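Enquirer: quick one, fold the following:
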Amino acid sequence: MTRIAVLGSTNMDLVAYTARAPGRGETVTGREFRTVPGGKGANQAVAAAHAGGEVMMIGAIGDDVYGTRLREGLEHAGVDTDLLHTAEGPSGTAHIVVDDIGSNAIVVVPGANGVVTTLGPGEIAAIAASEILLMQLELPLSAVVEGARAARAQGVRTILTPAPVQPLPDELLDHIDLLVPNEHEAAELSGQDEPHAAAQILLRRVPEVIVTLGAKGCLYAARGGEPVLFEAPSVTAVDTTGAGDTFVGALAVALGEGRPVAGAVAFASAAAALCVQKPGASTSMPYRSEIEAEAV
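Expert: Down below sits the predicted model:
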């Protein structure tokens, strides 16, 4: 079983479903509202646990009712929450609008996630005991850099989802093995809209890149090799929230099991395809048996 540490955010997703997202200054009527445990870190942790990983969550929740629900949701998914600390004040929240074609727009309010500025001995030890460290950018950058540096020092493989996108310092990317941006994040980080061109520029800073392309699949590129475009399963999307995190969580499990890149991407793509066919983020993430059946 792949041992995975996730250093990342835990948010309550406040999701409104509507025919179309409102424009600037516009009000529209929604048809449904849900509160769903989420956050990019917690989503990747749940996805990895569902996919068969042994997962430790490192982060913070607030001392509010959302915090209680967030911890319970992770534990129900099989994620170890001993290093998910409770901070004074509100938990993080994500305010999400989902339209009828499954697209989403999101505003994240960090809350307790913002207090995670550094790591203690327990967090460093948990990272060292893992095979893979998953990170995103919904925590303060100082903690992400510290986690990446600790992982590199112990020979732990590092995977970074650069979202929400921001300039990435060398002190972070120097310790990243695999960067997994979506096509918009890749364009922002590289200055190139075309995914192949963007990947080549990003390879100057990290050894491997996977650019996720939604329904078009993903592009894998590594230093010294030819880029490979992997197609995604053809499905009808209901809600794309959490699809990227599902992909990364499942990918980490597959890579940790020693699967070749093509097999790991197929496993992760199957997981993401199953995720988008149900509403919600963490609530729509498939289990290993479902993924393996889809990936056949």
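Enquirer: drop to CA atoms for contacts and neighbour counts, all remaining ones
Expert: Noted.
Enquirer: for the residue lying closest to Arg223 once chain neighbours are set aside, what are its contacts?
Expert: Once flanking residues are discounted, Arg223 sits nearest to Pro207: 5.7 Å by C-alpha to C-alpha, 6 or more residues apart in numbering. When contacts are counted by C-alpha atoms under 8 Å, 6 or more residues apart in numbering, Pro207 touches 176-178, 222-223.
Enquirer: ok, now Gly102?
Expert: So Gly102 contacts 237-240 (C-alpha under 8 Å, 6+ apart).
Enquirer: among the contacts of Pro207, which one lies nearest to Gly38?
Expert: The closest of these to Gly38 turns out to be Leu178 (C-alpha to C-alpha; 23.0 Å).
Enquirer: surely that closest one touches Val211?
Expert: No: Leu178 is beyond contact range of Val211, at 10.5 Å (criterion: C-alpha atoms under 8 Å).
Enquirer: between those two, which has more neighbouring residues?
Expert: Between Leu178 and Val211, counting by other C-alpha atoms under 10 Å, Val211 is the more crowded of the two (24 against 21).
Enquirer: pretty sure the more buried one contacts Cys218?
Expert: Yes: checked against C-alpha under 8 Å, the pair Val211 and Cys218 is within contact range at 5.5 Å.
Enquirer: give me the element the closest residue to Val107 other than its chain neighbours is part of.
Expert: Of all residues not flanking Val107 in the chain, His95 sits nearest, at 5.1 Å (C-alpha to C-alpha, 6+ apart). His95 is part of strand 92-98 when elements are defined by DSSP states H and E.
Enquirer: run this one through as well so I can compare:
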Amino acid sequence: MPQTMGPLCVVGSINVDVTASVERLPAPGETVLGGSLRRDAGGKGANQAAAAARLGARVRMVGAVGDDTDGRAMVQNLREVGVDAGGIWLGEHPTGTALITVDDAGENSIVVCAGANADVTIDGVVFAPEEAVLAQLEIPRETVAALAAAVPGFLAVNAAPAQTLPDALVSRADLVIVNETEYAALPELAAARRVAVTFGSAGAALFERGVEVARAAAPRVQAVSSVGAGDAFCAAITLALHAGWDAETALRAACAVGADAVTHLGAQPPLRELAAYV
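Expert: Reported below is the predicted structural model:
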């Protein structure tokens, strides 16, 4: 049976998601009418922290929001889902915002305005040896790179949006998580210790030093929105591998979590305990 999950610290972005749902995504230069609009909690960091808490982990978050109504609402949202928000501070810029368009098939396009996420640092943050740390690239790359020396325990990096990663970070990370497009754009990951690559509805694979060691299919579901799927997968695979689950079990569970996520609207879908997905 899978082992108990350890604590997790998410270092990452916090956004307000402004989502337009339309029949189809517009082509360049095209205007599409008839959409509905909604505002939700988002940001890859906050999404992953919320997912991890809903999967049953003890989670804290390090990040920044603006000194504004959106920022206070985003912090309160994280607290309500069980995330320790003591490491979130008020930045000098407004709360980050993501502009999202989702079509009837669940496909999406996203533009992110960083705002206060550009203020995130790990100055003064102490990481416990027993906690996993999960970061993404919607905060300054220098902050993520600094984790290589600052984290004594398990370090996972979701290399999204794709950016060239410092060699020291690639060699230090216990896990790097990317989708197939990001994997192709980051050849340095061939040397990484362990890389989880997602393929959308085709599932995911796990590579060690460029060699595939496990692959799992994604359960077939009726997709509503794919916005929260990747972040839910990141939380699940990080928690599972940090807990010592074997590669195939961890990957299968993470794919099931991602599939569950696409059946819900919004970037922070309701989820069950991680063990329920095995």
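Enquirer: quick one: TM-score?
Expert: Overlay of the two chains. TM-score (TM-score structural alignment, normalised by the length of structure 2): 0.94; 274 aligned residues with a C-alpha RMSD of 1.6 Å.
Enquirer: rewinding a little: please pull up the equivalent of the residue nearest to Val107 of structure 1 in structure 2.
Expert: His95 of structure 1 maps onto Leu99 in structure 2, with residues paired by TM-score structural alignment.
Enquirer: could you do Gly280 of structure 1 as well?
Expert: By TM-score structural alignment, Gly280 of structure 1 lines up with Gly266.
Enquirer: if I look at its match, how far off is Ala98 of structure 2?
Expert: Distance of Gly266 of structure 2 to Ala98 of structure 2, computed by C-alpha to C-alpha, to the nearest Å: 12 Å.
Enquirer: so those two - more neighbours on which side?
Expert: Gly266 (24 against 21).
Enquirer: the strands in structure 2, which residues?
Expert: Taking DSSP state E, the strands of structure 2 run over residues 8-11, 15-21, 36-42, 59-65, 83-90, 96-102, 108-113, 132-136, 155-158, 175-179, 195-198, 204-208, 211-216.
Enquirer: for Asp119 of structure 2, which of those strands is the nearest?
Expert: strand 59-65 (6.6 Å).
Enquirer: would you map the helices across the stretch 101-250 of structure 2?
Expert: 141-150, 167-172, 180-185, 229-242, 247-261 (DSSP state H, counting those that start in this stretch).
Enquirer: residue closest to the middle of structure 2?
Expert: Closest residue to the average C-alpha location of structure 2: Asp231 at 3.2 Å, with C-alpha atoms, centre = their mean.
Enquirer: report the contact partners of the aligned residue in structure 1 for Ala236 of structure 2.
Expert: In structure 1, the residue paired with Ala236 of structure 2 according to TM-score structural alignment is Ala250. Residues in contact with Ala250 of structure 1 (C-alpha under 8 Å, 6+ apart) are 47-48, 51, 267-268, 271.
Enquirer: could you do Glu130 of structure 2 as well?
Expert: With C-alpha under 8 Å, 6+ apart, Glu130 of structure 2 has these contacts: 6-7, 153-154.
Enquirer: just send these back as CSV, with distance to Glu107 of structure 2 and neighbour count too.
Expert: Formatted as CSV, those follow (distance: C-alpha to C-alpha, whole Å; neighbours: other C-alpha atoms under 10 Å):
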residue, distance to Glu107 of structure 2, neighbour count
Gly6, 33, 17
Pro7, 32, 20
Gly153, 36, 16
Phe154, 32, 21
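Enquirer: how about a markdown table for those residues, with distance to Asp103 of structure 2 added?
Expert: Output for the contacts of Glu130 of structure 2, formatted as a markdown table (distance: C-alpha to C-alpha, whole Å):
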| residue | distance to Asp103 of structure 2 |
| --- | --- |
| Gly6 | 37 |
| Pro7 | 36 |
| Gly153 | 40 |
| Phe154 | 37 |
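Enquirer: so which of the residues you listed comes closest to Leu241 of structure 2?
Expert: Nearest to Leu241 of structure 2, judged by C-alpha to C-alpha, of the contacts of Glu130 of structure 2 is Phe154 at 9.3 Å.
Enquirer: so how far is Thr19 of structure 2 from that closest one?
Expert: In terms of C-alpha to C-alpha, Phe154 of structure 2 sits 34 Å off from Thr19 of structure 2.
Enquirer: gap between the counterpart of Ser21 of structure 2 in structure 1 and Ala42 of structure 1?
Expert: In structure 1, Ser21 of structure 2 lines up with Tyr17, judged by TM-score structural alignment. Computed as C-alpha to C-alpha, the Tyr17 of structure 1 to Ala42 of structure 1 distance reads 22 Å.
Enquirer: repeat that for His175 of structure 1.
Expert: Taken as C-alpha to C-alpha, the span from His175 of structure 1 to Ala42 of structure 1 is 22 Å.
Enquirer: what do you get for Ser289 of structure 1?
Expert: Relative to Ala42 of structure 1, and taking C-alpha to C-alpha, Ser289 of structure 1 is found at 21 Å.
Enquirer: between the two, who's got more neighbours?
Expert: Ala42 (29 against 12).
Enquirer: hmm, the more buried one is touching Glu75, no?
Expert: No: the pair Ala42 of structure 1 / Glu75 is not scored as a contact, 10.8 Å apart, by C-alpha under 8 Å.
Enquirer: residues in contact with whatever residue of structure 1 lines up with Gly115 of structure 2?
Expert: Here Gly115 of structure 2 is matched to Gly111 in structure 1, going by TM-score structural alignment. For Gly111 of structure 1, the contact set (C-alpha under 8 Å, 6+ apart) comprises 62, 89-93.
Enquirer: hmm, try it at 7 Å
Expert: Contacts for Gly111 of structure 1 (C-alpha atoms under 7 Å, 6 or more residues apart in numbering) come out as 90-92.
Enquirer: including neighbour count and distance to Pro162 of structure 1, could those go into CSV?
Expert: As requested, the contacts of Gly111 of structure 1 are exported to CSV (neighbours: other C-alpha atoms under 10 Å; distance: C-alpha to C-alpha, whole Å):
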residue, neighbour count, distance to Pro162 of structure 1
Pro90, 19, 24
Ser91, 27, 22
Gly92, 26, 18
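Enquirer: check contacts around Leu257 of structure 2.
Expert: One correction, residue 257 of structure 2 is Val, not Leu. Counted by C-alpha under 7 Å, 6+ apart, Val257 of structure 2 has contacts 232-233, 236, 277.
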